[in-house]
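[1] Here you go, sequence then predicted model.
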Amino acid sequence: PSLATLNIPTVWFNNPNVSYSKANLGEELLKFEIPRYTEWVRSTEAGSFHCDDTGLICEVKEAVTLTYYFDSWPKLLEEQNTEELHVAGPLLNFKVDAAEAVASICIPHFLCLEGEDSSHVYIAHFVEGEMRLEKPDRVEPHHAVLENPKFSSLGVVFKKWFKQKINTVVLLYHRLHLETPTFHLYLLPNDPSIIKVTRNLHLWYSRLPGSFA
């Protein structure tokens, strides 16, 4: 675990319906096209599944189909009063054909809460443009658990009173075909949506002359 401030992300998802994202590379602001990322998951019997791409864990009681994708925090928070709230993980938009079949969902977060009180952790639930805060049934080291959930856009937030430790990842890219190696190093919250955008950026950027890999 690392201690970092929550303004550390320099890469974020924008509105998936607009289908572009932004990334701050040094002093340069780049726009690049990425496909809207949607994943369909079908469970044909009772049990649990873990989505490696999003970090989502879902416990189901019977056959169910979930459709979900990374949604945009800026888009949905724009008109909300969120001065006390801070984003703590990806925002996932869900559509479910039989919500009653889902016993619980474990929504990923990047907070480092070992030995700390988790009473300041909430799940933001967006319904028709309005944000509702729900207390998770329990908070685990990497997930906030919501039992018998109602689905729309869901993500973990917290009320910040002091500095908060977060779990981070490091991504390192180097520039090819140059006499002097050039590196891009990112220290990012362990948020699958931010990591995915960063990787998509460099996949796009690798097509340029003198690319990174």
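    Thanks, I have it.
[2] contacts and neighbour counts: CA atoms only from here.
    Will do.
[3] Distance of the closest residue to E62 other than its chain neighbours relative to C58?
    In space, and not counting its chain neighbours, E62 is closest to A46: 4.6 Å by C-alpha to C-alpha, 6 or more residues apart in numbering. For A46, the distance to C58 equals 11 Å [C-alpha to C-alpha, to the nearest Å].
[4] what about these two, which has more around it?
    When A46 and C58 are compared for neighbours, C58 comes out ahead with 21 against 15, by other C-alpha atoms under 10 Å.
[5] ok, now which ones touch the residue positioned nearest the centre of the chain?
    Nearest to the geometric centre of the chain sits P90, at 1.8 Å (C-alpha atoms, centre = their mean). P90 is in contact with 70-71, 108-109, 155-156, 191-194, counting by C-alpha atoms under 8 Å, 6 or more residues apart in numbering.
[6] One more pass at 7 Å, please.
    70, 155, 191-193 (C-alpha atoms under 7 Å, 6 or more residues apart in numbering).
[7] also this one, for the comparison:
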Amino acid sequence: MTTVQEKLLETLKDLTFSDFEQFKLLLRSTTIKKGLPIISKRRLERADKVGIVKLMMKTYDQQCVDLTRMILMKMDRRYLLQGLSDTSSVSKRPSKSLEPVSCGSNVEDSSDWTKLEPEVDSTGADEAPIYSLQSEAGSFECNVSGFRWICKEKVSFKYQFCSLEEHMERIKSMQYMPAGPLMDITVLAGRFFEGYLPHWICIVDNPTILDKFAVLHTDDCGDVVEKVSEVTSSHVKLSEPVFSLKMVLLRIGLPIKVNCNVSIFVNKTSFLTLHVYLTPRDPGLQQKLEKIELPDGYKVIRKPHPAKSLKMNDWFILSTDLDGAEICPKKLMLRYESTEPNFIEVFINNPDTNFHLNLTKENECEPVWTRAIRKDEYQSTVHIQETPGPSNADNAAISTLQSRVSSIHTTDSCLQSLENAGASTTSSGTIATTQDSMRSLSLFAL
């Protein structure tokens, strides 16, 4: 046992039974509010003082001392702080902030994770792009998927987002719902020490939801649902993971809020049409929407997502401050649709100004999302098919053609003159054939 563990254990041993139970409750609530990794309620309830110290060291590393001080101050047990005053933790990882975070924010400070841009292979038009990454030892995050990993050696892997269509019925039959994108991850070299699958569920102020998370593993042998022990505000942790098809699930039955995207697709011809989608923050689903809309001539207008999480199955109304705009349907339910996500269509005849889109929960007044759509954003989507003028090469070809056509006319004139003069014994039929042959040769040579 290290010096830090010994100091923490000595401190906790001075707590009475009731104080220790309060300490465990405050440990859970404090980590939830601070957006730190969560130790499951069951493990906390079963752990004695030695067990709690081991769990805290494993989960929070160098944050253990600061976290313990914070909880003891809340319990008004300041006299126990003296034993921790000269204690510091030794960590193999970067320090993580104990500052509060809002729902949807990364639990760890962005400096803790080196963000990497994947290489993209989009060779198959009908297939999902394949993303490839490699890294040395350290802590990393993919900019596209949000997947995070910690490795102690060089690792390379690839992944792609997969459709949920063939999995949804089985997921529902197991009384779960999607809580993160379905990803097919293949490790090419090395191995992960830890993996963090992204999720879009808001866990702030809803600690009872933490025990409802699970991870779906899908391979040739079927589906396996595994309970998880650590959940952060944006990820679920997997220790030494072996990958197949994986995604985060959540048990059905609780009212939940999710972090959302508002996706806007615009097409402008003689009028302006917008398709507006409200979906959970799933990069795989966003990829699918683009695959649906872009071939039809629509263009993405990227806008910041709603700052606050929204409740699933609530209705939301879309409005605009532009007179004459037609909106159909007027409202949309927030839900996860894996096959054909519904959208709101906005039709505007000949707009020539900036305007705003507002999203408001039904029966409420304050919008949950408001964004400006600027004139240059939608006008830049006009597909103008201009008839190109002739190039220099075209002009040269035209000139040659004109010259040769002129030559044909001249030849015709000469032959006609010879015919009129009764030249030789050549028949008019032979002359006609000669004329046709000369025309044919001249055009073929162009």
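    Arrived safely, thanks for sending. Predicted, not measured: the structure shown is a model, and the values here were computed from it.
[8] thinking again about what came up before, aligned counterpart of the residue nearest to E62 of structure 1 in structure 2, please.
    Aligned counterpart of A46 of structure 1 in structure 2: A137 (TM-score structural alignment).
[9] Just list the residues touching its match, thanks.
    Residues counted as contacts of A137 of structure 2 (C-alpha under 7 Å, 6+ apart) are 151-154.
[10] E39 of structure 1 now?
    By C-alpha under 7 Å, 6+ apart, the contact set of E39 of structure 1 is 67-69.
[11] ok, now how distant is it from S118 of structure 1?
    Distance from E39 of structure 1 to S118 of structure 1, by C-alpha to C-alpha: 30 Å.
[12] What of V11 of structure 1?
    27 Å.
[13] Over in structure 1, find the residue span the longest helix seen in structure 2 aligns onto.
    Assignment by DSSP state H gives helix 392-420 as the longest helix of structure 2. Counting by TM-score structural alignment, helix 392-420 of structure 2 lines up with no residues of structure 1.
[14] Can you name every helix or strand that that helix contacts?
    Applying 3 or more C-alpha pairs under 7 Å, 6 or more residues apart in numbering; DSSP states H and E, one finds that helix 392-420 of structure 2 contacts helix 428-444.
[15] what comes up buried for the helix it packs on?
    Residues 431, 435, 439 are the ones in helix 428-444 of structure 2 that count as buried (16 or more other C-alpha atoms under 10 Å).
[16] that older thread, drop anything exposed from the contacts of E39 of structure 1.
    Taking 16+ other C-alpha under 10 Å as the criterion, what is buried in the contacts of E39 of structure 1 is 68-69.
[17] could you dump the contacts of E39 of structure 1 to CSV with distance to Y20 of structure 1?
    Below are these laid out as CSV (distance: C-alpha to C-alpha, whole Å):
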residue, distance to Y20 of structure 1
T67, 21
Y68, 18
Y69, 14
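[18] and which of the contacts of E39 of structure 1 is nearest to N81 of structure 1?
    Nearest to N81 of structure 1 among these is Y69, at 24.5 Å by C-alpha to C-alpha.
[19] could you say which helix or strand contains whichever residue in structure 2 pairs up with the closest one?
    Aligning on TM-score structural alignment places Y69 of structure 1 opposite Q160 in structure 2. According to DSSP states H and E, Q160 of structure 2 maps onto strand 155-161.
[20] so how much does that strand differ from structure 1 once superposed?
    By mean C-alpha distance after the TM-score superposition for structure 1, the fitted strand 155-161 of structure 2 averages 1.2 Å away from its aligned residues in structure 1.
[21] Residue in structure 1 paired with C260 of structure 2?
    In structure 1, C260 of structure 2 lines up with T168, judged by TM-score structural alignment.
[22] In this structure that match contacts D191, no?
    No. Counting by C-alpha atoms under 7 Å, T168 of structure 1 sits too far from D191 to count as a contact (8.2 Å).
[23] The two: which is more packed in?
    Comparing T168 of structure 1 with D191 by other C-alpha under 10 Å, the one with more neighbours is D191, at 21 against 18.
[24] Now do the same contact list for the more buried one.
    Contact analysis of D191 of structure 1 by C-alpha under 7 Å, 6+ apart lists 89-90, 110.
[25] Kindly recompute the last result at 8 Å.
    With contact set as C-alpha under 8 Å, 6+ apart, D191 of structure 1 has these partners: 89-90, 108-110.
[26] for those residues, which one is nearest E78 of structure 1?
    Among the contacts of D191 of structure 1, and counting by C-alpha to C-alpha, the member closest to E78 of structure 1 is P90, at 16.3 Å.
[27] Looking at the alignment, what corresponds to Y122 of structure 1 in structure 2?
    When structure 2 is aligned by TM-score structural alignment, Y122 of structure 1 is paired with A214.
[28] That match: neighbour count?
    Neighbours of A214 of structure 2 (other C-alpha under 10 Å): 23.
[29] again with V64 of structure 1
    If you count neighbours by other C-alpha under 10 Å, V64 of structure 1 ends up with 19.
[30] do L197 of structure 2 as well
    For L197 of structure 2, the neighbour count with other C-alpha under 10 Å is 23.
[31] Leaving out sequence neighbours, find the closest residue to L44 of structure 2.
    Distance criterion C-alpha to C-alpha, 6+ apart; nearest residue to L44 of structure 2, sequence neighbours excluded, is K24 at 6.5 Å.
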